[in-house]
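1. quick one, what's the 3D model for this:
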Amino acid sequence: MLPIILCSVIALAITVERYWTLRVSKVRPKDQLPQVWSWIKKHELDSEKIKQLKQSSLFGYVLSAGLTSSRYGRDAMKDAIQEAGDHAAHEMEKFLSTLGTIAAISPLLGLLGTVLGMVDVFTDIMIQGTGNTAVLAGGISKALITTAAGLSVAIPSVIFHRALSRKIDELLVLMEQDSAKLVEAIHAENSGQKK
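-> Take a look at the predicted model:
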């Protein structure tokens, strides 16, 4: 039971931490892209603003990578955004593999506890015989509790792992769409100025 309880505490901590960290307002603030576009329009975008943008959020990190590479052309900007997006995805997926592992091993730990409990039951049968049904029922009950505990940790862990994975995918798609808009807008404006 001790490893199952430890798994439940870790799973709960990861779930709370990831939901707190992956808030949309923290990862991809709504006002960030309009702010960047305002800086570009007013010619206020400088290295200090890019540094500030980079440190503000994961989306800001992705945008700053693209803006830093914008002078090298559309392809360089897209490559920089893709690379920064991969880094952002890695940051958002932090601890999810641990949560998935807990979801996978918790039922196995419960099953192990059940098997060990059944071994104790059969040891009691050898010592006392089959006449004392209360001892047998109590031993079997204790053995099955570990399976129930393992499943009660695994099921929420699977649900939250899937939900968090989905949330990360949605955030990445939104970041990718907004970054593509910025690339197109900057290079459309640059090609308009060249004419």
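2. use CA for all of it now, contacts and neighbours both
-> OK.
3. show me where the protein has its helices.
-> Under the criterion DSSP state H, the chain carries helices at the ranges 2-21, 24-27, 32-41, 47-56, 58-69, 74-92, 96-128, 133-194.
4. TSV for those, including mean neighbour count?
-> Below are the helices of the chain laid out as TSV (neighbours: other C-alpha atoms under 10 Å):
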stretch	mean neighbour count
helix 2-21	16
helix 24-27	15
helix 32-41	15
helix 47-56	15
helix 58-69	24
helix 74-92	18
helix 96-128	18
helix 133-194	17
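5. one more, so I can put them side by side:
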Amino acid sequence: MFELISSGGWLMIPIIGCSILSLAICMERLWELRAKKVAPPDLMQNVWGWLKSGAMTAERMKELRASSPLGRVVVAGLNNARHGREIMKESIQEAASEVIHDMERFLTTLGTIAAITPLLGLLGTVIGMIKVFTEIMIQGTGNASVLAGGISEALITTASGLAVAIPTLIFHRYFQRKVDSLVVEMEQQAVKLVEVVHGERTVESGK
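-> Here you go, the predicted model:
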């Protein structure tokens, strides 16, 4: 493996660095974007129960806010419920914007890695072919081992760049779709919350 990497030339260093960074981001996002962590299934049921019984205390709201991104959105709405429906909706939207920004953390970096690693591989290809033609100019076409070395360097960097870019692009698209799905779920719960608080929906139907 080391010989394969070293034969790819110095451009293998940034390609390997991109692969390590991509793996770290994917692992972190897989952990942070779990549905039960972002929008726990029992969270709204607990909220409905506390609202119905009048047990929504300041301490519970503090715990709710710290529990999950959905909890942050819910608490933002409840804190401004007394100011009317529109103010409550605006506060929910503001909190949701912050939550979405946090959920999309590192996705731009992941997309950048997916875009630049094939270009790094292509650059390696160009450099390798330049070496091949330089050796042809100096030694002619008689030294096959020198020519094979330059071509090998070109092919290894290209393959490595694609090997990093393809799974990175797949995970980037997956995480984007995951964020979109979670946002839709939180929006639905936020709408129910507004309607329950302002008497347009019963707590039972809000479950």
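6. which one in the first structure is aligned with A114 of the second structure?
-> With TM-score structural alignment as the matching criterion, the partner of A114 of the second structure in the first structure is A103.
7. please apply the same query to G199 of the second structure.
-> Matched by TM-score structural alignment, G199 of the second structure corresponds to A188 in the first structure.
8. and the gap between that match and A180 of the first structure?
-> 12 Å (C-alpha to C-alpha, to the nearest Å).
9. still on that earlier bit, what's the nearest residue to the match of A114 of the second structure if we skip its chain neighbours?
-> Spatial nearest neighbour of A103 of the first structure, excluding adjacent residues (C-alpha to C-alpha, 6 or more residues apart in numbering): A154 at 4.3 Å.
10. who are the neighbours in contact with the counterpart of the one you found in the second structure?
-> Matched to the second structure by TM-score structural alignment, A154 of the first structure sits across from A165. Under the criterion of C-alpha atoms under 8 Å, 6 or more residues apart in numbering, the contact partners of A165 of the second structure comprise 113-118.
11. separation between the residue in the first structure sticking out farthest from the centre and F122 of the first structure?
-> The outermost residue of the first structure, judged against the average C-alpha position, is G131 (53.2 Å), by C-alpha atoms, centre = their mean. As for G131 of the first structure, its distance to F122 of the first structure is 13 Å (criterion: C-alpha to C-alpha).
12. same check, this time on K142 of the first structure
-> If you measure K142 of the first structure against F122 of the first structure using C-alpha to C-alpha, the figure is 13 Å.
13. ok, G150 of the first structure next?
-> For G150 of the first structure, the distance to F122 of the first structure under the criterion C-alpha to C-alpha works out to 22 Å.
14. what does A84 of the first structure give?
-> For A84 of the first structure relative to F122 of the first structure (C-alpha to C-alpha), the value is 59 Å.
15. then A149 of the first structure?
-> Here the distance between A149 of the first structure and F122 of the first structure works out to 22 Å (C-alpha to C-alpha).
16. kindly report the same for Y61 of the first structure.
-> Distance check for Y61 of the first structure against F122 of the first structure: by C-alpha to C-alpha, it reads 61 Å.
17. for P29 of the first structure, same thing?
-> Taking C-alpha to C-alpha as the criterion, P29 of the first structure is separated from F122 of the first structure by 61 Å.
18. so what does S68 of the second structure match up with in the first structure?
-> Alignment of S68 of the second structure against the first structure is given by TM-score structural alignment, with S57 as its counterpart.
19. look up the closest residue to its match, ignoring the ones flanking it.
-> In space, S57 of the first structure is closest to V27, 5.4 Å off (C-alpha to C-alpha, 6+ apart).
20. residue contacts, that neighbour?
-> Neighbouring residues of V27 of the first structure by C-alpha under 8 Å, 6+ apart: 21, 57-59, 171.
21. need the residues you listed in JSON lines (columns: distance to E93 of the first structure).
-> Written out in JSON lines, the entries for those read as follows (distance: C-alpha to C-alpha, whole Å):
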{"residue": "T21", "distance to E93 of the first structure": "11"}
{"residue": "S57", "distance to E93 of the first structure": "15"}
{"residue": "L58", "distance to E93 of the first structure": "12"}
{"residue": "F59", "distance to E93 of the first structure": "15"}
{"residue": "L171", "distance to E93 of the first structure": "11"}
